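*Asks:* Could you work out the structure for the sequence below:
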Amino acid sequence: MKRYVVWGLLWLMGAGCTADREQPLATLVDRALAHAERQSLVLARKYTDREGRLPRTWEKGEDVSSDSRWWCSGFFPGTLWYLYENSRHDEVLEYARMYTARVEREKFTTDNHDVGFMLYCSFGNGLRLTGDSTYREVLLTGARSLATRFRPEVGVIRSWDHSREKWQYPVIIDNMMNLELLMWAAANSGDTTLRRIACSHADKTMEHHFRPDYSSWHVVSYDTLSGCPHVKQTHQGYSDGSAWSRGQTWGLYGYTAMYRWTGDDRYLQQARHIARFLLNHPNMPGDGVPYWDFDVPATPSTPRDASAAAVMASALLELSGFTQGAEAQGYRDFAIRQIRTLASPEYTAEEGENGGFILKHSTGAYPFASEVDVPLTYADYYYVEALVRLKRMLQS
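*Replies:* This is a model prediction of the structure:
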């Protein structure tokens, strides 16, 4: 791919301080990755002696951690793997292995759908970069554990087991992100059942999760007898009919990845439709960092969600490689706008600050007053992934 950067256009599109807008993109990416590595090493060193713990966020001046059971446990080791891919520094590799090992027991998890987040981001990147055969076993075992949550009569993977008084068989849009683990496992084991499960889930989610404008419900619960939806609502969004920002980006990323794995044009078209919804939304801020929900009344104090911007930027960069011409350029340009914004002082923490996390201003679950305007480990993961993807594109 030829270099596609036009500096004048990028200056007009850029966000953050003037210096960031004028900085050549390749330089910005290199500096952002170097800063991300320094920050992540702050976190890695801090948690070295906290056996079994992984960073989650930093709130009110205090570390908030989790064990491997928390759905975010795979993101910090995954961030370290991407940073090692970029720098090949031995210290980063050592920590990547250490924190990845802390997640291994989740290969036996069958009581939630987040096994893909936990294992594919950590062990998946580790296997890709090292070829360690023990990582392969973890991923295959984890995929089979995830597959136990699929019921053929419903056709989708169950997300949650709680709140049975209102949901019979709840599926959240986030679950699209866990299908990569199944697709990888099918391709690397010959177990075609895993691929059928992933495709069935993607197909039924496409049928029932999306509205005519290609915005997505957060939660769809299915009747276990008919296999049809009986409830469509939100859990983390502004209202049942609203477009919860991170949920929209989960869908964009998930269908882009499913196209990569299958070559099925239906998944590509779905990703393109979602991308158009996001890029053309009247409530998308000019800097490309969404408010926590697209339908929330926007004021200067309305929280943004840097994690949604990071997921979206990474997905758009990949989607640009599956499209052509002005459409592909538009996806790249918008992703670059988001990356420039996230790399600016407004969103990137000073070295050693922010508890060691890279990005500021993410929103976890606003309706529950949980993790509002804080750093989040998955925001850092998808931001670093986007930087690595962009660097590859610039070098090709």
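
*Asks:* C-alpha only now, for contacts and for neighbours.
*Replies:* Will do.

*Asks:* and stretch 336-356, how far from the chain's centre?
*Replies:* Taking the mean of its C-alpha atoms, stretch 336-356 sits 17 Å from the chain's own mean (C-alpha atoms, centre = their mean, to the nearest Å).

*Asks:* ok, and for that stretch, which residues are buried?
*Replies:* Applying a neighbour-count criterion of 16 or more other C-alpha atoms under 10 Å, the buried positions in stretch 336-356 are 336-344, 347-349, 351, 354-356.

*Asks:* same question, stretch 62-81
*Replies:* Residues of stretch 62-81 classed as buried by neighbour count (16+ other C-alpha under 10 Å): 63, 65, 67-69, 71-81.

*Asks:* Would you agree Tyr347 is in contact with Leu359?
*Replies:* Yes - counting by C-alpha atoms under 8 Å, Tyr347 does reach Leu359; the two are 5.5 Å apart.

*Asks:* here's the other one to compare against:
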Amino acid sequence: MKLKTPLLLLLVALTSCGNKPDLVQDNFSFASTQLKQAFVEMDAVRSAEPREKQALRDKQNLGPLASPRNVEADGTLHMVISRDWTSGFFPGELWYMYEYTKDDFWKQKAREQTALIEREKMNGGTHDMGFKVYCSFGNGYRLTGDAAYKDVLLQAAYTLTTRYKENVGAIRSWDHSRDKWDCPVIIDNMMNLELLFWAFKTSGDSLFYNVAVNHARTTMKNHYRKDYSSYHVVDYDTITGAVLHKHTHQGYAHESAWSRGQAWGLYGYTLCYRETGLPEFLEQAKQIENFIFSHPNLPKDLIPYWDFNAPGIPAEPRDASAATVTASALYELSMYDPANGKDYVMKANTILENLSKGYRTAPGKDRGFLLLHSTGSKMHNVEVDVPIVYADYYYLEALLRKQKLEKEGTAIL
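*Replies:* Next up is the predicted model:
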């Protein structure tokens, strides 16, 4: 039987598409190999740790080594206890693997790793409750509905609100370096507001909503310059609420634009708009996006240098983690700004494609991490041009958001 032309063209198109690897499928297949290798690497680190170190942690009630954080410059795997701000990302990756594959192997591994973070729900000495608890228990609750997870999340949210400073209108970030700062608030803290918004929707307690919105507004007022670039740290007087200092602690200089800080802001204000519908937050996210992508120092592959104003560009380290956070945020932002939505998606797709082509680790190598070339804090010579766990977490999240947006028209997981 002779095929009609439209049908023939359709079959040819489908065949052509089949020859091109699916970006999401390819990366999750790769992630499966790498994360299974990560289990081997983690077991090796735990086995090799001197008993004296384990005993000291037990004595101090710090808990066991919980999660991988990065590969050191010498190639060794750096693992951290639950208190570390990055501890929740690895269990979050495992939940994303379960979400994509529906394989109970990943569900069980995610449960095991998530359990190691539970003690943090009472840790009032940190603002990083969202990073630690929401990325782990939050994803777990979303995918399983486990009531015990819900209880952990609510307790963590209440604990986080104890760091809110009424006179400042923001959540205190760091407790260290009290000789340097009175009440430091960092741009990263925008990411932890998602836990508070979740708690408001779940409990109905307006405390969570008010703290989150006030924090976002205070940060918008004081962290951002006229060009919509962000400082890293703003220090406040806890009595008067006055701004004392504006610093960029992990960037090149106080007046420079630290790349990951710009990404935190883009993601944070996008989620604030999702949860509140307040136009001011959408406008802020749009302006931050414009700053990032109109900057003359943004490379053609859209993977930024660690600081937009680093003096040695182009001979400066990149920060893949800033790129993955940005890509994930762009998929969601595209839902709220129809005039620029296609452009946002195109940029996010370009980031993921370039990361996949030029930044992935070697299969079975690099201690089970997914991406190379992230930079934690170059000015402190910490985690410079190495694999880092939060780059991997937001990489998988961005891939899932891309797939869901294409299939269902929403990037909300």
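
*Asks:* Could you quantify their similarity as a TM-score?
*Replies:* The TM-score (TM-score structural alignment, normalised by the length of the first structure) is 0.92; 372 aligned residues with a C-alpha RMSD of 1.4 Å.

*Asks:* Give me the subset of the buried residues of stretch 62-81 of the first structure lying in helices.
*Replies:* Judged by DSSP state H, the subset of the buried residues of stretch 62-81 of the first structure located in helices is 75-81.

*Asks:* can you count the residues close to Asp240 of the first structure?
*Replies:* 15 (other C-alpha atoms under 10 Å).

*Asks:* A helix includes it, no?
*Replies:* No - under the criterion used here (DSSP: H, G, I helix; E, B strand; the rest coil), Asp240 of the first structure is coil, not part of a helix.

*Asks:* Need the counterpart of it in the second structure.
*Replies:* For Asp240 of the first structure, the aligned position in the second structure is occupied by His254, per TM-score structural alignment.

*Asks:* For the longest helix along the second structure, buried residues please.
*Replies:* Under DSSP H, the helix in the second structure containing the largest number of residues is helix 23-48. By neighbour count, and taking 16+ other C-alpha under 10 Å as the criterion, the buried residues in helix 23-48 of the second structure are 23-24, 27-28, 30-35, 37-38, 41-42, 45.

*Asks:* ok, back up a step: ok, the ones in helices among the buried residues of stretch 62-81 of the first structure vs Phe117 of the first structure, which is closest?
*Replies:* Of all those, Phe75 has the smallest distance to Phe117 of the first structure: 7.3 Å, by C-alpha to C-alpha.

*Asks:* aligned partner of the closest one in the second structure?
*Replies:* Structural alignment places Phe75 of the first structure opposite Phe89 in the second structure (criterion: TM-score structural alignment).

*Asks:* Contacts only, for that match.
*Replies:* Taking C-alpha atoms under 8 Å, 6 or more residues apart in numbering as the contact definition, Phe89 of the second structure lies against 131-132, 135-136, 389-390, 393.

*Asks:* and the gap between it and Ser177 of the second structure?
*Replies:* Distance, Phe89 of the second structure to Ser177 of the second structure, by C-alpha to C-alpha, to the nearest Å: 26 Å.

*Asks:* Helix, strand or coil: sort out the residue nearest the centre of the first structure for me.
*Replies:* The residue lying closest to the centre of the first structure (C-alpha atoms, centre = their mean) is Val311, at 4.5 Å. Assigned by three-state DSSP, the conformation of Val311 of the first structure is helix.

*Asks:* ok, now how distant is Pro113 of the first structure from Ala185 of the first structure?
*Replies:* Let me fix one detail, which is that residue 113 of the first structure is His and not Pro. The value you get for His113 of the first structure to Ala185 of the first structure, if C-alpha to C-alpha is used, is 16 Å.

*Asks:* Between the two, which is the more surrounded one?
*Replies:* Set side by side, His113 of the first structure and Ala185 give different neighbour counts by other C-alpha under 10 Å, the larger being at His113 (29 against 23).

*Asks:* residue contacts, the more buried one?
*Replies:* His113 of the first structure sits in contact with 146, 149, 157-160, 175, 178, where contact means C-alpha under 8 Å, 6+ apart.

*Asks:* Per the alignment, it pairs with which residue of the second structure?
*Replies:* In the second structure, the residue paired with His113 of the first structure is His127, using TM-score structural alignment.

*Asks:* Equivalent analysis for Ser370 of the first structure, please.
*Replies:* Using TM-score structural alignment, Ser370 of the first structure sits opposite Val382 in the second structure.

*Asks:* Not including adjacent chain positions, what is the nearest residue to its match?
*Replies:* Gly376 (6.1 Å; C-alpha to C-alpha, 6 or more residues apart in numbering).
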